[in-house]
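>>> no sequence on hand, only this structure:
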């Protein structure tokens, strides 16, 4: 999908894919931003392109989130972003939080995953001993 090829059908398809959590105008705005970030015009955004967004790069969980968004096409990016909507379901939010904590993607959140999360959030301000 190129910006000039974003049809009404495409907009409605993306809107349905994200459970109507974004308006059509918001989808168009997101697509414009997507095209700016997609420097290679391949139709995908990669981790290094996400890091050009200051709000994303400054997030202490950015490395964890990058694993989730690396190589997303526009439709999947909008679905990912919809999880952050105030209108997203509790189930969607829980699933995202679980994926953020499950750093080794084994389908389980173990003690070490929680310690790693705390390390990401607190950096060097708290020692490993204090985290436990």
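Everything's here; your move. Being a predicted model, the structure only gives us computed values, none of them experimental.

>>> going by C-alpha atoms from here, please, whenever you check contacts or count neighbours.
Fine.

>>> what ranges do the strands span in this protein?
Assigned strands in the chain, in chain order: 44-45, 72-73 (criterion: DSSP state E).

>>> deepest of those, which one?
By mean neighbour count, with neighbours taken as mean count of other Cα atoms under 10 Å, strand 44-45 ranks first of those at a mean of 22.

>>> what does that strand contact?
Contacts to strand 44-45, defined as Cα atoms under 8 Å, 6 or more residues apart in numbering, come from residues 34, 37, 38, 69, 70, 71, 72, 73, 74.

>>> what do you get if the cut-off is 7 Å, keeping everything else the same?
Residues lying outside strand 44-45 but in contact with it, judged by Cα atoms under 7 Å, 6 or more residues apart in numbering, are 37, 38, 70, 71, 72, 73, 74.

>>> next up, the contacts around the fifth one.
It refers to residue 72. 44, 45, 46.

>>> how does it look with 10 Å?
For residue 72, the contacting residues are 43, 44, 45, 46, 47, 78, 80, by Cα atoms under 10 Å, 6 or more residues apart in numbering.

>>> same thing with the third one?
Applying Cα under 10 Å, 6+ apart to residue 70 gives the contacts 44, 45, 46, 47, 48, 49, 50, 77.

>>> in helices only, show me those residues.
Residues from the contacts of residue 70 lying in helices, with DSSP state H as the criterion: 47, 48, 49, 50, 77.

>>> only the buried subset of the residues you listed, as a PyMOL command please.
Command for PyMOL, covering only those of the ones in helices among the contacts of residue 70 found buried under the criterion 16 or more other Cα atoms under 10 Å:
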select buried, resi 47+49+50+77
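
>>> for comparison:
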């Protein structure tokens, strides 16, 4: 695929499709490539944290700093693979895996009560006190059969959120 300013070949498109488990059509991949090239202002072939933050919706997301750890320096193939989780065709397990990575900020494969509390703090801001957040989270853990001292693995996350009807979808505009 070379530099970001080069054109995609049919082979490139098919390779990217395979890399993202065919969750995007060829037209969607071409549209994503155009968007990738817009974001990659210096045509380096990857998108930096600053370039991601130039997208207002991304910059305004309360979890943007956590997401930046996952997206900083992505090349086009990995950019599409990351976005594929937001495809309507992505499985609930794929979506929950991404959420798990957002919560597992130290990448140790486990999410603690405090990890979730930090995300809740990011999401709720000043709308909830620390005490309210802890009460809510303690109850959620209790209802799910866990204690404050429990560590949730990816399997636990999938059990808890797998049938939640979680909506994480973004439509890719195609020309």
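Everything's here; your move. If you're wondering where the values come from, they're calculated on a predicted model, not measured in any experiment.

>>> what residues in the second structure pair up with stretch 62-71 of the first structure?
Under TM-score structural alignment, the alignment places stretch 62-71 of the first structure onto residues 64-73 of the second structure.

>>> again but with stretch 99-114 of the first structure, I slipped
Applying TM-score structural alignment, one finds that stretch 99-114 of the first structure aligns to the residue range 101-116 of the second structure.

>>> now find how far off-centre that stretch is within its chain.
14 Å (Cα atoms, centre = their mean, to the nearest Å).

>>> do stretch 109-126 of the first structure as well
On the basis of Cα atoms, centre = their mean, stretch 109-126 of the first structure sits 20 Å off its chain's mean C-alpha point.

>>> and the contacts of residue 72 of the first structure, which is closest to residue 120 of the first structure?
Distance from residue 120 of the first structure was checked for each of the contacts of residue 72 of the first structure by Cα to Cα. The minimum falls on residue 47, at 17.7 Å.

>>> which position in the second structure pairs with the closest one?
Checking with TM-score structural alignment, residue 47 of the first structure has residue 49 as its match.

>>> you'd agree its match is up against residue 66?
No. Between residue 49 of the second structure and residue 66 no contact is recorded; they are 11.2 Å apart, counting by Cα atoms under 10 Å.

>>> just the helices from the first structure, written as ranges.
Taking DSSP H as the criterion, the first structure carries its helices at 8-17, 24-37, 47-50, 54-57, 62-69, 74-82, 90-101, 111-122, 128-131.

>>> could you export those as a markdown table, including distance to residue 2 of the first structure?
Formatted as a markdown table, those follow (distance: least, Cα to Cα, whole Å):
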| stretch | distance to residue 2 of the first structure |
| --- | --- |
| helix 8-17 | 11 |
| helix 24-37 | 8 |
| helix 47-50 | 17 |
| helix 54-57 | 24 |
| helix 62-69 | 20 |
| helix 74-82 | 10 |
| helix 90-101 | 28 |
| helix 111-122 | 36 |
| helix 128-131 | 47 |
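
>>> identify the residues contacting the residue with the largest distance to the centre of the second structure.
The outermost residue of the second structure, judged by C-alpha distance from the chain's mean C-alpha position using Cα atoms, centre = their mean, is residue 131 at 28.1 Å. Counting by Cα under 10 Å, 6+ apart, residue 131 of the second structure makes contact with residue 137.

>>> that one pairs with which position in the first structure?
Following TM-score structural alignment, the counterpart assigned to residue 131 of the second structure within the first structure is residue 129.

>>> for residue 94 of the first structure, see how far away that match is.
Counting by Cα to Cα, to the nearest Å, the gap from residue 129 of the first structure to residue 94 of the first structure is 28 Å.
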